[in-house]
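1. Below are the sequence and a predicted model for it; my questions follow.
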Amino acid sequence: MTVVELLNKCGLVKPRVISYTRFSSRKQAKGLSEIRQVEAAKEWCDKHCLELSDHDQFKDLGVSAYSGANSTTGALAALQAKVAAGAIPRGTILIVEALDRLTRQSLPSAISLLMGLANSGLNVVTMTDPDKVWNSETMHDLGSFLMSVVTLYRGHQESAYKSDRLRKTFRKHRREGSQQAFGAAPGWLERESKVHPWTVVEERAEVVRKVFELAVAGLGSKAIAARANTEKWPIPTRLSKNDSIWHAQMPGQLLRNRSVLGEHQHRIRTHEANAQHWHGLAEGEPVKGYYPQIVSDELWAAARASVRGRFVHKRRDANFYNLWSGLMFCGHCGAPIHRKTEKKGYSKGQLQCSARLAGATKCPSMSAVNADFALLQAVYGHSHQDLADAQAVAKIDGIATLEAALADTEEQAQLAGDLVFKTGGKVPVFVNRSVRLAEEAEDLRRHIEELRALQLGDGGTGAFDEAWLETTMSFLYVADDVEALEARAALNLRLGRIVEAVWVYAYDCAFIKFRDEKLPLALPLPSKQLPSRANPQAKHHKPPPERVEKFKPIWAAHNDPAFELPEPKRPAARARKFSQLMVNLERVEEEDAEEVAAEL
């Protein structure tokens, strides 16, 4: 059927006209693809005295038709849904530049999509053949049907050929260690062309180093992002929908990005790989020295240690009022203690059992100010050098850094061991990697033990500071102050490296388990009493009655041999994602094992 025949069939009633525009790559947004397609549709409408309104234009910009993303989650999917719901009436004309704008999938999927549009009552017109109409009547004609099949097949084959050619090109450049085929890089790097080396944009690199330094100081991703937006730091990433805003996850992403060390991980980014992971699938081991290094190995390791110290509990307290986050548990049931901050009033906040908040128990709560003072006093009295002595602090930080590196190495070694098992030990690159990581982990364990022995053998040189507790309490509850926030964050990080767990029995007693010590330290907590509002300067002042310490049943019974503390119910550690080596294990034959290893 031709367009003229269709319009004559409609008579005086002009059909509704809609258009569909698509291109595959975001880079094409800088070109004229969208403008060309829209203007062609409007010119066609003007030629046939029809109207195309703005709200009748469906656009998939930067969406693949080869993967089918446009027809599953894109604007084409929305168009199909409106047709199915009757929002777009039968007889509507759909203008596209070519059939391959609709789909570049394999024939079964492509024909099904086109037939679905035609059978739903749409009249598809392409600008490559603007006088022909594709609809249910046309598709009954053998010649037209075969023409559509050939057109759709040609579009799929063209995309498949390009995809295969690019895969071979990238594989060749990966094997040769060339950087010329890979144009993308982190946002703090730039180069004149693909044949020139990468150079550092120092302004952005300095921002990245600030992120790592603040992470070492104990700040989390949200706190760093808030400071970056307040101080208007430049955005150091390559892609950003809004170049002026740091989102809350951006610092965390930078802290996990090994590109700051100069490493690059090659990735397969086909639509099959992206279906498994949005970032594609890694191929081979990371390439060291690929980019200029902007963060030192020492700063990276220290930041990773700080991040791992916060890893098992999600930071809900952006101002770090809760010094015991991730460390404090209910003595009655073992559930984590949550802090409800109160900026006004005496208590400064309430320490509440999370199980009680969920309605599972009736464990009592306690004011934060009483618990904080007593616990800090006990911790400083027990480990004042580990909190204040520079030499002791450096040793503890060194141990924490090595422990974080050991945890990362052990997880990567486990991954490598799994690959060795799945391939039956027939791929040498996996075996060698597993052995190397196991040796690195053993070296780290030995180094950690040496540092611990030095820590125990050296008592430190720091003197007991009577004013430390008063100084600490002075910034503990100060709101809207950057220095106080950073001081609380640093103290939270320091406590996490000294203390393993704290059990609190509200207004009774607490137990502090220090790292590398078997028995917890027991201490009584203040009884529940409201602060005195008596004014000694008042004319008729009467001294308040003397406070009598209430009976503490847990404190009285804690020396009983039968007394036991509940097991802390720690949140499950968040699954850590490591780049997996891209290998289709089903295709690895015994005779091809060496070839696969060579490719990786």
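-> Perfect, I can see it now. Numbers count the residues shown, from 1 in each chain.
2. rest of the way, CA atoms for contacts and neighbours
-> Fine.
3. end-to-end on stretch 52-64?
-> Separation of the first and last residues of stretch 52-64 by Cα to Cα, to the nearest Å is 25 Å.
4. in the strand or helix carrying Asp418, what's buried?
-> Secondary structure from DSSP states H and E places Asp418 in helix 390-422. If you call a residue buried by 16 or more other Cα atoms under 10 Å, then helix 390-422 has these buried ones: 391-393, 395-406, 408-413, 415-417, 419-420.
5. another structure for you, compare them:
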Amino acid sequence: MTSTITVAAKEIPNLFQDDERPKAYSYVRFSTKRQAKGDSLQRQLDRSREYAAENNLHLQEKSFEDLGVSAFDRSNVTKGALAAFIRAVESGLIERGSFLLVENLDRLSRADLFDAMHLLDALVKLGIRVVTLADKRILDEESVKDQTSLIWAVMVFIRANEESATKSDRVKKAHQRKRDNGSTFAFGQGPGWLRPNANKTGWDVVPEKAESVVKVFELVASGIGSTAIARIANREGWPVPGKAKDWHKTLPHKLVHNRRVLGEFEPSIKDGKARRQTGDCWPDYYPRIVSLELFNAAQAAAERRRHLPKRRDAGYHNVFQGFLRCGHCGATLARKGKTSGRNSAGYALYVCADRDRGVTKCPNWNARELETKLIPPLMTSVSAEILKGSVKQNALEALDLERAALLQDTKSLQNLLHIVEQAGGSAALANRIRELDSAVEARKVHVMELSAVANDPVAAVWEDDVEQAIVDALGAVRDITDARMTERAELHESFTRVIRKLSVWAGSHAVLQLRHDDANVFIPLSEQAPLHMALKGGLSLPICASNDETAVFG
């Protein structure tokens, strides 16, 4: 349950009336749903009324209530209604000499003795008279000078803390036994696309929310970022897998890194005021809603995006983003759309970043013209790597997935080693570390094998397939609407996977550098593009097997 603060600080002045009686405030707290169904709330309020009537106190109509809030972890003091009461006293909205009525002292705190006594001391020094209704004892600046009152308070706080600690330990051990037995019992708060089943022996999928999560993974794998996905989800009205009413721009990012979609559960334990991961991993605790292949594909795409400059065009019109350079000076060529004026829709320029800063006078390119000149030779040069179903494309996709899995396993291994370093480890944790270490080494070998296949220079593709791919790519790029945004994002993702850099000399030529090949591909952009211009700026041309410097023409 959440904290319920019946009185906010701004409301408190309205509680004061012209009454000479000392003012009293009721503080009610309990920590479980079960208590909310019983008479705990009414009992505590009735006791406050009785005490106020017997002692001629002006009990305020509104009470401070922490319903379902723990005093063991100090939640009521740090963010609950009791915290609001203390702030009101500190600001003077509640005057010195007021009474705070509580059923027992342990309603205020069940934390360790030092924290509990610090809370009591703070209230008393603020001039508040704390009354425990069970025994009608008053703790204020005068009474705490009596050692008997202090010893009594110390004993109450020690007993309360020990009771809570014992109960907490008992619950932890019960959960651990169920974990050790491989139980899928539903406890705690599950992910937003699941709900506990009727008898709480497992979890049921909420179909419409799970479908939203799968869509997020598919779009991330295709190259679309978190902000764009949130915009699409809000526009199309996707159900939100959580408590929020709409999609925040960070939600897709959080979802795509959440391994609970694979059915995994990593238990954590309360360690003081914070939660600490145990390092355990329960496979198949939750129903799996995303395949391992799609999960790794999304991780690979997200990792590539992490190394790219932040995207500014929401419609993914710049399919060269991250690797297009000005050949004259080496700066980035950025695509800038025209935002005003007649016929502005669809009109854009590729602008040299250094020229934009006033550093150089490098020429700009009309976007439609440059894209029309570049995409056909680019698609031809990298067709083996990006056409669906080709040997190289399959190898590159497999390589991406294996690299993503290697990155995930490496991070998990590092996290486990950190846990052992900070808090020690168990035999189960040691076994998990050995398993992950073996998996990491095996994946490294597999990455090397797949890299050999991906870098194989002999890879045939059908000419008709290449021609159709060029037609599709040009169609998607020339479409100025969002209708083919996903196609543009996928094209950019395919280019990014295989292209390291593409340098362009306006009106002349371009030089393509691939990630998996040391050769540079010379692409003429006009009939007047002589080969010697490719050497300007100290660019190296590919070195063939004969070790002679030659150019490869696109």
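-> Right, received. Where do you want to start? Keep in mind the model is a prediction, meaning the values are calculated, not measured.
6. before we move on, back to that, return the distance of whichever helix or strand comes after the helix holding Asp418 of the first structure from the chain's centre.
-> Following helix 390-422 of the first structure in sequence order, the next helix or strand is helix 428-457 (DSSP H and E). Centroid separation for helix 428-457 of the first structure versus its chain: 28 Å, with Cα atoms, centre = their mean, to the nearest Å.
7. Which parts of the stretch 151-300 of the first structure are strands?
-> Along the stretch 151-300 of the first structure, counting by DSSP state E, counting those that start in this stretch, strands occupy 189-190, 199-200, 267-268, 281-282.
8. now the helices: where do they sit in the stretch 51-200 of the first structure?
-> 69-72, 75-85, 99-102, 107-119, 142-176 (DSSP state H, counting those that start in this stretch).
9. Mean neighbour count for those - can I get that in JSON lines?
-> Listed next are those as JSON lines, based on neighbours: other Cα atoms under 10 Å:
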{"stretch": "helix 69-72", "mean neighbour count": "18"}
{"stretch": "helix 75-85", "mean neighbour count": "17"}
{"stretch": "helix 99-102", "mean neighbour count": "22"}
{"stretch": "helix 107-119", "mean neighbour count": "17"}
{"stretch": "helix 142-176", "mean neighbour count": "15"}
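10. Surely Gln321 of the second structure is in contact with Asp313?
-> No. Gln321 of the second structure lies out of contact with Asp313 (Cα atoms under 8 Å); the separation is 9.7 Å.
11. Compare these two (neighbour count), which wins?
-> Just comparing Gln321 of the second structure and Asp313: by other Cα atoms under 10 Å the higher neighbour count belongs to Gln321, 23 against 13.
12. so what's the more buried one up against?
-> Neighbouring residues of Gln321 of the second structure by Cα atoms under 8 Å, 6 or more residues apart in numbering: 308-309, 311, 334, 492.
13. Aligned to it, what sits in the first structure?
-> Under the alignment (TM-score structural alignment), Gln321 of the second structure pairs with Ser325 of the first structure.
14. Can you tell me the SS state at Ala510 of the second structure?
-> Counting by DSSP: H, G, I helix; E, B strand; the rest coil, the backbone at Ala510 of the second structure sits in strand.
15. so how far is Asp66 of the second structure from it?
-> To Asp66 of the second structure, Ala510 of the second structure is 68 Å away according to Cα to Cα.
16. For those two, work out which one has more neighbours and name it.
-> Neighbour count, other Cα under 10 Å: between Ala510 of the second structure and Asp66, Asp66 has more, with 28 against 25.
17. Hmm, Lys79 and the more buried one touching each other?
-> No. With contact defined as Cα under 8 Å, Asp66 of the second structure does not count as touching Lys79 (9.8 Å).
18. okay if I get the contacts of Gln321 of the second structure as TSV plus distance to Ala122 of the second structure and neighbour count?
-> Below are the contacts of Gln321 of the second structure laid out as TSV (distance: Cα to Cα, whole Å; neighbours: other Cα atoms under 10 Å):
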residue	distance to Ala122 of the second structure	neighbour count
Leu308	52	12
Pro309	51	10
Arg311	52	13
Ala334	60	22
His492	61	21
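19. dump the residue contacts of the equivalent of Leu119 of the second structure over in the first structure.
-> If you follow Leu119 of the second structure across to the first structure using TM-score structural alignment, you land on Leu113. Leu113 of the first structure makes contacts with Thr103, as judged by Cα under 8 Å, 6+ apart.
20. Repeat that for Ser159 of the first structure.
-> Here Ser159 of the first structure is in contact with 66, 104 (Cα under 8 Å, 6+ apart).
21. That one matches what in the second structure?
-> Per TM-score structural alignment, Ser159 of the first structure is aligned with Ser164.
22. quick one: that match from Ala134 of the second structure, how far?
-> 20 Å.
23. What of Phe217 of the second structure?
-> Taking Cα to Cα, one finds Phe217 of the second structure at 57 Å from Ala134 of the second structure.
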